[in-house]
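In: Here is a sequence together with a model predicted from it:
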Amino acid sequence: MAKTILKSVLHQGNLCDILISNKRFAKIGGLTPKDFEKAKVVDCSGLAILPPFYNGHCHAAMTLLRGYADDMPLQEWLQNHIWPFEGKMKPKDIEIGSRLAVLEMIKSGTVFFADMYWHREQTMKVVKEMGIRATIGVTFAEGLVSEEAIDANFKFVQDHRFESDRVKLAVMPHSPYMVGEKLFKRCVKVARQEEMILHTHLAETKKEVLDCKKANGCTPVELMDRYGVLGGDFVAAHCVHLSKSDMELMADSSSAIILNPCSNLKLNSGIPKIPQLLDAGILLGIGTDGASSNNNLDMHEDMKFAALLAKASGRADTLPADEVLKMASFNTAVAYGVEGGLVKEGFLADAILVDLKNERLNPCHNLVSNWVYGADSSAIHSVICNGEFVMENRHVDGEEDIVREAELCAKRLA
């Protein structure tokens, strides 16, 4: 059994040795000479261990559209720019864009992402090769694909194609405005038969809410309740425009919400009511959305924005540093059924190592506060996923080739 020992690492204010065995944190402190036998020992002097990020909502291959169309409303952005560009993308382009996305996520401390996009086989391949985790969506959107393609999507789900211990499938109807009642209910039925996560965009804009009320006589959340979607396996992205009763429905059903504050601000979609969502007791995670609307996949930025926006509409003590870090790590892991997000015995061995000499972590009165409010990805020294280093001393294998190939691909598509 492969073992790794992180020697002399700072954990919760104390220097200790940490044993990783069987892809999990086996011991934190109290190691014996027997634990060191046949173990790979990594000197972590000057480094602290923290939970990594779990990106609860993104569109990975959209890294190829970074900066392609900016500074315009959501519907104009989608219909006149993004969708025409995406129509030219082939499976190999999805692979190239996803590889760039995973590189960016690793270098900014993310070890898991939930992806809603097309040609999911390509993204699954990249995730497996680059060593992190993902929940990859089988995406449904009426009007964009044929009935035959929809049936093929359900077959893909039911066969659990290309899944592994690090890569899982989820059923992802795009949104209530792109998936009708019949197909949405079919998605719910199949997801629950296969014990998979259900994920969709929900109440992202005021227009979406107004259109839903006009067409259905209810809010998007109420529509999801009507369709039987809400539940502990349902994860909704955005949820910017929720009423008090919407929040109660989400909380009472144990549904989860993934906040995407940077994307929402950039697209002028609105500001999520974070204090009220917290008060309602809803499980809240954080995501980046796509790199074409953020314009990066750096979870640290979305974590800090979530904390600041919560304070702006709440109080100075709303969503403190330790809680927003938990939201960006443990909460999102819980939403997707991943036993990670905490550096704790028995949990999956996912972590980041930060450089305590980094200027943004000094002086270090409080490491977590420094990490949330003061630092950025430049402080990350190494990244561990599933007990393996996916970035060591700020380097990811093949990163130069990944960037070069993505640059050439984007120029060809533009």
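Out: Now that the structure is in, tell me what you want to look at.

In: contacts and neighbour counts: CA atoms only from here.
Out: OK.

In: would D246 count as being in a helix?
Out: Yes. Residue state for D246 (DSSP: H, G, I helix; E, B strand; the rest coil) corresponds to a helix.

In: Please tell me how far it sits from D233.
Out: Using CA to CA, to the nearest Å, D246 is found at 17 Å from D233.

In: Check C218 too.
Out: Noted for C218: a distance of 22 Å to D233, by CA to CA.

In: One more to weigh against that first structure:
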Amino acid sequence: MNSILIKKVTLNGTECDILISGTKIEKIAPDIDFAADRIIDGRGKSIIPGFVNMHTHSAMTLMRGIGEDMHLMEWLEEKIWPVEKRLDDEMIYWGTKLACLEMVKSGTTTFNDQYWRIPAAVKAVKEAGLRSVQPYVILDLMDKSRSEEIKRECNEMYELSKEWGDMNRFAVGIHSPYSVSEEMIVWASNFARERGLLVHLHLSETEGENIRSVEQHGLTPTEYLEKLGVLGPEVIAAHCLWMSDNDISILARHNVKVVHNINSNLKIASGYKFRYNEFRDAGVTVTLGTDGCASSNNLDMIETMKISALVQKAWRDDPTSMPLDELMKLATLNGAKALGIDSGVIEEGKLADISLINTNIFEFTPNINFLANLIYSANSSCVDTVICNGKIVMENRVVSGEREIIDNVNRLYKKLL
């Protein structure tokens, strides 16, 4: 069994040694005497759990900068959806490789994806050594003639996913209540429940979505999904910006997990008054995501934490909103729980999904409050070393194959324009 011993690293303000055996953290102690396969000098570094990016579209790294300064539906219909028709397996593979590179270099070890041509993405994720959840995306745009084709493809991908291994899990992606027919929403939900799969969807991202839902169904999108019987603990709902008290109560009652994606919400002007306090107080598990690079332009969870907190404090006129300890859990432990992964905290017996943060830099000087420095002062360049599932995927900010990934994306993206 492979082992890694991290010597004299700082954990929650205390210097210690941490032994990783196989895929898990085996021992945390002041001084560990063990002949490990690898020894890492942890002096000048702090250890944190790997971030869990709960909502992204990984290969959209290929579209970074496409369709700037546009409204959401205009952006989707005139830029993104036409470009996506030109995607092929090679593009998805290298686009996902670039996403994994960016996530590793910013401390993310797990991500909840939602994109096309899944086998090409899974190949890229496996090579990067990260964890991912890969949903088959159901998006019929109310065209019922595609129903049987979608059902067949979803089932085929589910069967194929049995060969992926433990690091990549299959899920069902219902794009949104406004883009998927009622029949397909119900079918997808039943398909997932019968197989114990997660469901990943967009919900109440814009005010217009809510208005149209009330006009069409007499219900908010959340009320509509409840009426269809598709809400449950397996559902991960991204955005959830335009939520009434009743919507929040419904999500809490059904134990739906929520993903806040502040950067894309701000950039596309979808909204900014995410009701974090109300979700939290209702018992809803809240997590964080970056969304895709076409709408948020990066996959940096440290930036996501900072902007999430600053906006909460500003619109509530309350500097105590989204405090540091809660903020860190949103980016780590809550996401791990939502995905059913035994990580998100540095403890013995937990999966070794961790990052070492270089604190011997000006952003951490003085290091009076580590979390404040990490979130409000530093940026992702402070992430020095990343370990996922007990294997080193970046050390001293070096990721194998980085130049090749960048060169291939620069070669391929021009085919999309």
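Out: Alright, I've got the coordinates. Because the structure is a prediction, the values reported are computed rather than measured.

In: returning to what we had before: neighbour-wise, which of D246 and D233 of structure 1 wins?
Out: Neighbours of D246 of structure 1 and D233, each counted by other CA atoms under 10 Å, are more numerous for D233; the result is 21 against 18.

In: residues near the residue lying closest to that one once chain neighbours are set aside, how many?
Out: Nearest residue to D233 of structure 1 in three dimensions, chain neighbours excluded: I197, at 5.1 Å (CA to CA, 6 or more residues apart in numbering). By the other CA under 10 Å criterion, the neighbourhood of I197 of structure 1 contains 23 residues.

In: What separation do you get for I197 of structure 1 and V229 of structure 1?
Out: Plainly put, I197 of structure 1 is 11 Å away from V229 of structure 1 if you go by CA to CA.

In: next one: T63 of structure 1
Out: Distance of T63 of structure 1 to V229 of structure 1, computed by CA to CA: 30 Å.

In: swap in Q75 of structure 1?
Out: For Q75 of structure 1, the distance to V229 of structure 1 equals 25 Å [CA to CA].

In: For the two, indicate the residue with more neighbours.
Out: Between Q75 of structure 1 and V229, V229 has the larger neighbour count (other CA under 10 Å), namely 24 against 13.

In: Trace T365 of structure 2 over to structure 1, please.
Out: With the correspondence set by TM-score structural alignment, T365 of structure 2 lines up against N362 in structure 1.

In: Count the residues that sit near that match.
Out: N362 of structure 1 has 14 neighbours, counted by other CA under 10 Å.

In: Quick one: residues contacting it.
Out: Going by CA atoms under 8 Å, 6 or more residues apart in numbering, N362 of structure 1 touches 356, 370.

In: hmm, try it at 10 Å
Out: 356, 370, 374-375 (CA atoms under 10 Å, 6 or more residues apart in numbering).

In: Would you mind listing which of those are buried?
Out: With burial judged by 16 or more other CA atoms under 10 Å, the buried subset of the contacts of N362 of structure 1 is 356, 370, 375.

In: So which of those belong to helices?
Out: If you go by DSSP state H, the buried ones among the contacts of N362 of structure 1 have nothing in helices.

In: With respect to K207 of structure 1, which of those is nearest?
Out: Closest approach between the buried ones among the contacts of N362 of structure 1 and K207 of structure 1, by CA to CA: A375, at 36.1 Å.

In: I'd like the contacts of N362 of structure 1 as a markdown table, with distance to I150 of structure 1 appended.
Out: Listed next are these as a markdown table, based on distance: CA to CA, whole Å:
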| residue | distance to I150 of structure 1 |
| --- | --- |
| L356 | 50 |
| N370 | 47 |
| G374 | 46 |
| A375 | 44 |
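
In: Among those residues, which ones are in strands?
Out: Secondary structure assignment (DSSP state E) places none of those within strands.

In: Greatest separation within these: which pair is it?
Out: Within the contacts of N362 of structure 1, L356 and G374 form the most distant pair, 12.8 Å apart (CA to CA).

In: Quickly list what's touching both of these two.
Out: The contact sets of L356 of structure 1 and G374 overlap at 362, 367 (CA under 10 Å, 6+ apart).

In: Common neighbours of I197 and V229 of structure 1, please.
Out: The contact sets of I197 of structure 1 and V229 overlap at 188, 235 (CA under 10 Å, 6+ apart).

In: So which residue is dead centre in structure 1?
Out: Closest to where the C-alpha atoms of structure 1 average out (CA atoms, centre = their mean) is N55, at 1.5 Å.

In: I figured that one hits M105, correct?
Out: Yes. Counting by CA atoms under 10 Å, N55 of structure 1 touches M105, with 8.7 Å between them.

In: which residues do the two both contact?
Out: Shared contacts of N55 of structure 1 and M105, defined by CA under 10 Å, 6+ apart, are found at 111-113, 297-299.

In: Those residues in helices, which ones?
Out: Reading helices off the shared contacts of N55 and M105 of structure 1 with DSSP H, I get M299.

In: Report the buried members of the shared contacts of N55 and M105 of structure 1.
Out: 111-113, 297-299.

In: which among these gets closest to Q12 of structure 1?
Out: When these are compared for distance to Q12 of structure 1 (CA to CA), V111 wins out at 20.6 Å.

In: Please pull up the equivalent of that closest one in structure 2.
Out: Aligned partner of V111 of structure 1 by TM-score structural alignment: T109.

In: Tell me which residues touch its match, please.
Out: Residues near T109 of structure 2 by CA under 10 Å, 6+ apart: 49-53, 100, 103, 128-132, 332, 344, 352-355, 386-389, 393.

In: Much appreciated, bye for now.
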